[in-house]
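Colleague: got a predicted model here, sequence first, then my questions.
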Amino acid sequence: MSGKNDRQAALRLYLAVGCGAAIGSLTRFLADFVIISLLGLSALYATAFVNIVGSWIIMFFATLTRPDGRLMVGSVGRQFVTGGFCGGLTTFSAMSLDTFILLFEGDLSLAATYLVSAVLLSLASAWLGYAMAIRINR
């Protein structure tokens, strides 16, 4: 009987991650649409935005749901948000592509500014998510 329960638990985990990733990817697509098509900004802003927001979400949620956190969430719920939603939302590969396109176009200063800014702002956002969640956990 344990084998069947293990398979069902694994299936729930896979479905949670897959559903979270689908929702995160759709959210990224919609953010891109709003930032690029409606606001008329560069795709660089769209990629940086989802990475910065995703960094905040993952750290905030992970901090709130850690063993001493305020929210008791099981492994399936944690993976839905962290591995699924945040994995689908954020896009390091797109940031890498954007940076290389700028390099290929000969804009070394914008490529460097974009890459350093996106990484530093993502880290700052993760720190802010952590700090906010720690205050809630108290």
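Modeller: Nice, thanks for sending it over.
Colleague: only C-alpha atoms for contact and neighbour calcs from this point on.
Modeller: Fine.
Colleague: got the contact list for residue 41?
Modeller: residue 35 (Cα atoms under 8 Å, 6 or more residues apart in numbering).
Colleague: this is the other structure I want to compare:
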Amino acid sequence: MTPLLVVLGAAVGAPLRLLATRVAGRGGRDPAPGTLVVNIAGSALLGLLLGLDDVPAGLAALVGTGFCGALTTFSTFGADVVRLRAEGTLGRSLAYVAGTLVLGIGAAAAGYLVAGGL
């Protein structure tokens, strides 16, 4: 049953990630902001889920592993960093890395605290 819940969550998270990236990249603009937004949102939601007491295993699989796992994307983040660097924007690529780490971890911590964790 757990693998099915992961698949169901991913079936919703992955298209949302694609939509965010396409909206951010419309008109030839950089898709990196879309990747940043989904990574922060997914981190916040996962932090919220982890901060709750006694989360059923099925819900953790559906939302945590499936939805958040498919919504957030380390591989696209990595590709964005490489592309930004290849375009000659060292400062922007470093700011993107730092911003993603700080905002993602901050969002996860905030979600955790909102849920009553710690």
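Modeller: Perfect, thanks for sending it. Keep in mind it's a predicted model, so treat the numbers as computed, not measured.
Colleague: can you show me the helices along structure 2?
Modeller: For structure 2, helices defined by DSSP state H occupy the ranges 2-25, 32-51, 57-59, 69-71, 74-86, 90-114.
Colleague: mean per-residue distance, the first one to structure 1?
Modeller: Same thing as helix 2-25 of structure 2. On superposition with structure 1, the mean distance recorded for helix 2-25 of structure 2 (mean Cα distance after the TM-score superposition for structure 1) is 1.3 Å.
Colleague: in structure 1, which residue range corresponds to that helix?
Modeller: Aligned using TM-score structural alignment, helix 2-25 of structure 2 spans residues 13-36 in structure 1.
Colleague: with the third one instead?
Modeller: Per the alignment by TM-score structural alignment, helix 57-59 of structure 2 matches residues 75-77 in structure 1.
Colleague: average gap between the matching stretch and structure 2?
Modeller: Here stretch 75-77 of structure 1 is compared with structure 2 after superposition; its mean distance to the aligned residues, by mean Cα distance after the TM-score superposition for structure 1, is 1.4 Å.
Colleague: which parts of that stretch are buried?
Modeller: Applying a neighbour-count criterion of 16 or more other Cα atoms under 10 Å, one finds 76-77 buried in stretch 75-77 of structure 1.
Colleague: repeat for stretch 130-138 of structure 1
Modeller: Going by 16+ other Cα under 10 Å, stretch 130-138 of structure 1 has these buried residues: 130, 132-133.
Colleague: what's the counterpart of residue 86 of structure 1 in structure 2?
Modeller: Residue 86 of structure 1 maps onto residue 68 in structure 2, with residues paired by TM-score structural alignment.
Colleague: doesn't residue 15 make contact with its match?
Modeller: No - using Cα atoms under 8 Å, residue 68 of structure 2 is not in contact with residue 15; the gap is 11.9 Å.
Colleague: quick one: distance of stretch 125-138 of structure 1 to the chain centre.
Modeller: In terms of Cα atoms, centre = their mean, to the nearest Å, the centre of stretch 125-138 of structure 1 is found 16 Å from the chain centre.
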